[in-house]
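Peer 1: Sequence plus predicted model, see below.
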Amino acid sequence: MNGERVLRVEFGGWFMCRLATDPDPTDEPRGVSGSTFALAGEPDLDRVIVLNAPPPGTVRSYAPEVGVRVTRATVPGADVSEELAGGRVDLLDNPRFENRNFVLTVAGQEPIVPFRLRIGGADGRPRLERSMVMTPREPQADVHRVPQSVLQEYGGRSFRTDTALVASATGINDPLAHRAERRAHLAADLQQPDVPPVQRAALSKRIRELDIGLKNPADERVVNMTAIEEFDFPLHGRPVLHTALPGGARPQPGAPWRVTFWMGGWDPDVLCGFMRGELAVPLA
């Protein structure tokens, strides 16, 4: 987009995704042999990526507040954050990471399907909405029918550890110490009188999983707290714009938008991670 007038919308915040992990099958509803589980009293795992307003009964104690929001917005020569900052960022239609136990892609390079991004809209703010279309000739094609080269184009570009980058977003500089602190809180909760049996079972399971990471800092329960998966792809779906953009700007007709973001800092104890990125909209 060099040389073009572009609206850039930056966003960030915690998301939730209640998914099973290898070697469990992708559709395992409770978690058996991976590092994530549905606890006693919780609904089944559903793999849905939730950027705001988690379903009832899914938020665990000591989890961060789930909510991905606009943090800054600019057009060439101007900061227009006042009109967009704080607006919700949502992925609609129950999006999921589509890896399927290495059947579709390697770990860390899976696409998010469907990917229908909506930004803003509350309190009279501008609202932008557009979808990823991996196969324009067959936009509703099942993910299993999409060529692997296309899945890779729209999937994660890299999966790597970046302790400093994650810490700058989450504030967690020492994941191992963070695990120890979490365990201490849960152990104290477990010692409280009259803890209901279901809650007691859930707390005990969380403590056992944290102990695995504390005994082996190289375990994914710790290492994944420093890892990120990076995405960068165009949005070709029909653009939807409710109310005018800041300054009366208009999207350039027919031009794809581009979304660039990372998801990481994964906390398997509370099934949450951090998301940070930018939407670029070419302007007429």
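Peer 2: That came through fine.
Peer 1: CA only for contacts and neighbour counts going forward, please
Peer 2: Noted.
Peer 1: Name the residues of the host helix or strand of residue 210 that come out as buried.
Peer 2: Taking DSSP states H and E as the criterion, residue 210 maps to helix 197-215. Neighbour-count burial for helix 197-215, counted by 16 or more other Cα atoms under 10 Å, picks out 200, 202-203, 205-207, 209-210, 213-214.
Peer 1: same for that helix, what does it pack against?
Peer 2: On a contact count with 3 or more Cα pairs under 8 Å, 6 or more residues apart in numbering; DSSP states H and E, helix 197-215 meets helix 175-190, helix 220-223.
Peer 1: Out of those helices, which gets nearest to residue 98?
Peer 2: Closest to residue 98 of these is helix 220-223 (Cα to Cα; 19.7 Å).
Peer 1: mind checking the SS state of residue 225?
Peer 2: Here residue 225 is helix, with the state taken from DSSP: H, G, I helix; E, B strand; the rest coil.
Peer 1: rewinding a little: what sits up against the helix holding residue 210?
Peer 2: If you take Cα atoms under 8 Å, 6 or more residues apart in numbering as the criterion, helix 197-215 is touched by 35, 39-41, 176, 179-180, 183, 186-187, 189-190, 219-222, 269.
Peer 1: And here is the other one:
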Amino acid sequence: MSTPELTLEFAGWFIARLATDPDPTDEPRGVSGSTFALAGEPDLDRIIVLKDPSPAIVRSHMPPIGVTVTRATAAGAEVPALHGAAVDLLGDPVFENRNFILTFAGREPIVPFHLEITGPGLRLEREMVMWSGHPDTPVHHIPRDELEKFGGRIYRTDPEMVLAETGIGDPYESRVKRRDLLVSDLAGETDPVRVAGLRKRIRELDIAVANPQDERVINLTALEEFNFPLTGRAVADGEALGDLVPDHTRPWTVDFWMGGWDADLLCGYLKGSLTVPLRDA
């Protein structure tokens, strides 16, 4: 007999201010890759932000940042009280690849992975335990095969799936339009710091416009897929759950992709689900 489950589907835009190859992972401003901290912005910190970003890291023409529950079902029935709940990752999570030293491209884990879903009368939390029996091991000392159990399963392009979620009709044309918007913004800007930032963004988009195969274009159609169990400390409470009782003794499963990477905005799209086994009340 199958175990009854609660499934929460979620989606939305995130920010990840990270350096890209050939820059080292800890490069604070961006030098040789396709991503940069602009004049007036704080250093790149690699942190994956799913909600409430600081205004200091929000760039013009950025979509609304925030990942929320779009659907919730239990035993096939809708659970509308959970719709719209905020999805977050706690503990300043980052992609841990370190220029392919720790894992192969597209196989990096997100460390730490501490999922939180909150809303009126709702709190769900569960942590990832990456290397069972070795909880205090630094990530760079964990064997690659253990890291890859929790890393991306694959990195691939899927224009149809990614663009359907991001709303971008044509990746190349989106770079042309963004560049034109920024040129227009620049014409009316007088603040020297913002002028410097706009000029840098325009120069980077010029590279994309000159080459439709550039990563600044292609990555708008790419995604990285994840699927792994959460077996660490769990929290599940709130009246929004009603008679649903999450089982803390069984793994919860997250299945999601992150993609549609916009190098100009340092943001991307996340879509997936959390599956929580239930027990009798």
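Peer 2: In hand now; what should we look at? Everything numeric in this text was worked out from a predicted model, so none of it was measured.
Peer 1: Now, of the contacts of helix 197-215 of structure 1, which are buried?
Peer 2: The buried subset of the contacts of helix 197-215 of structure 1 - by 16+ other Cα under 10 Å - is 35, 39-40, 176, 179, 183, 186, 190, 220-222, 269.
Peer 1: Between those residues, which sits nearest residue 67 of structure 1?
Peer 2: Nearest to residue 67 of structure 1, judged by Cα to Cα, of these is residue 269 at 17.8 Å.
Peer 1: Relative to residue 202 of structure 2, how far out is the equivalent of the closest one over in structure 2?
Peer 2: Matched by TM-score structural alignment, residue 269 of structure 1 corresponds to residue 264 in structure 2. Separation of residue 264 of structure 2 from residue 202 of structure 2 (Cα to Cα, to the nearest Å): 9 Å.
Peer 1: Likewise for residue 156 of structure 2?
Peer 2: Residue 156 of structure 2 is 27 Å from residue 202 of structure 2, by Cα to Cα.
Peer 1: Now do the shared contacts for residue 264 and residue 202 of structure 2.
Peer 2: Counting by Cα under 8 Å, 6+ apart, nothing touches both residue 264 of structure 2 and residue 202.
Peer 1: how about stretch 220-231 of structure 1, aligned to which bit of structure 2?
Peer 2: So stretch 220-231 of structure 1 sits over residues 215-226 in structure 2, by TM-score structural alignment.
Peer 1: Could you tell me the end-to-end distance of that stretch?
Peer 2: Stretch 215-226 of structure 2 has an end-to-end distance of 22 Å (Cα to Cα).
Peer 1: can you check stretch 84-91 of structure 2 too?
Peer 2: Counting by Cα to Cα, you get 22 Å between the two ends of stretch 84-91 of structure 2.
Peer 1: and that stretch, which stretch of structure 1?
Peer 2: Stretch 84-91 of structure 2 covers residues 86-93 of structure 1 once aligned (TM-score structural alignment).
Peer 1: sorry, back to before: what's the closest non-adjacent residue to the match of residue 269 of structure 1?
Peer 2: Nearest residue to residue 264 of structure 2, sequence neighbours excluded (Cα to Cα, 6 or more residues apart in numbering): residue 201, at 6.5 Å.
Peer 1: Just give the nearest non-adjacent residue to residue 52 of structure 1, would you?
Peer 2: Nearest non-adjacent residue to residue 52 of structure 1, counting by Cα to Cα, 6+ apart: residue 67, 4.5 Å away.
Peer 1: and the one you found, which of the three is it?
Peer 2: Going by three-state DSSP: residue 67 of structure 1 is strand.
Peer 1: Can you find the partner of residue 203 of structure 2 in structure 1?
Peer 2: By TM-score structural alignment, residue 203 of structure 2 lines up with residue 208.
Peer 1: Test my guess that residue 283 of structure 1 contacts residue 6.
Peer 2: Yes - the pair residue 283 of structure 1 / residue 6 is scored as a contact, 5.4 Å apart, by Cα atoms under 8 Å.
Peer 1: These two: who's more crowded?
Peer 2: residue 6 (22 against 17; other Cα atoms under 10 Å).
Peer 1: Relative to residue 213 of structure 1, how far out is that one?
Peer 2: Using Cα to Cα, residue 6 of structure 1 is found at 44 Å from residue 213 of structure 1.
Peer 1: repeat for residue 258 of structure 1
Peer 2: From residue 258 of structure 1 over to residue 213 of structure 1 (counting by Cα to Cα), the distance is 37 Å.
Peer 1: that older thread, can you tell me the number of residues neighbouring the residue nearest to residue 52 of structure 1?
Peer 2: 20.
Peer 1: Next: residue 223 of structure 2.
Peer 2: Residue 223 of structure 2 has 26 nearby residues by other Cα under 10 Å.
Peer 1: and it, helix, strand or coil?
Peer 2: Classified using three-state DSSP, residue 223 of structure 2 is strand.
Peer 1: Could you double-check that it sits in contact with residue 256?
Peer 2: No - judged on Cα under 8 Å, residue 223 of structure 2 makes no contact with residue 256 at a distance of 10.0 Å.
Peer 1: Need the counterpart of residue 154 of structure 1 in structure 2.
Peer 2: Under TM-score structural alignment, residue 154 of structure 1 pairs with residue 150 in structure 2.
Peer 1: Distance of the match of residue 203 of structure 2 relative to residue 269 of structure 1?
Peer 2: Plainly put, residue 208 of structure 1 is 10 Å away from residue 269 of structure 1 if you go by Cα to Cα.
Peer 1: again with residue 280 of structure 1
Peer 2: When distance is defined by Cα to Cα, residue 280 of structure 1 is 33 Å away from residue 269 of structure 1.
Peer 1: now do residue 161 of structure 1
Peer 2: Residue 161 of structure 1 is 19 Å from residue 269 of structure 1, by Cα to Cα.
Peer 1: ditto for residue 68 of structure 1
Peer 2: For residue 68 of structure 1 relative to residue 269 of structure 1 (Cα to Cα), the value is 20 Å.
Peer 1: Closest one of the buried ones among the contacts of helix 197-215 of structure 1 to residue 87 of structure 1?
Peer 2: Nearest member of these to residue 87 of structure 1, counting by Cα to Cα, is residue 269, at 28.0 Å.
Peer 1: Was I right to think the closest one contacts residue 36?
Peer 2: Yes - applying Cα under 8 Å, one finds residue 269 of structure 1 in contact with residue 36, separated by 7.3 Å.
Peer 1: For the stretch 1-150 of structure 2, just list every one of the helices.
Peer 2: 144-147 (DSSP state H, counting those that start in this stretch).
Peer 1: Fine, thanks again, bye for now.
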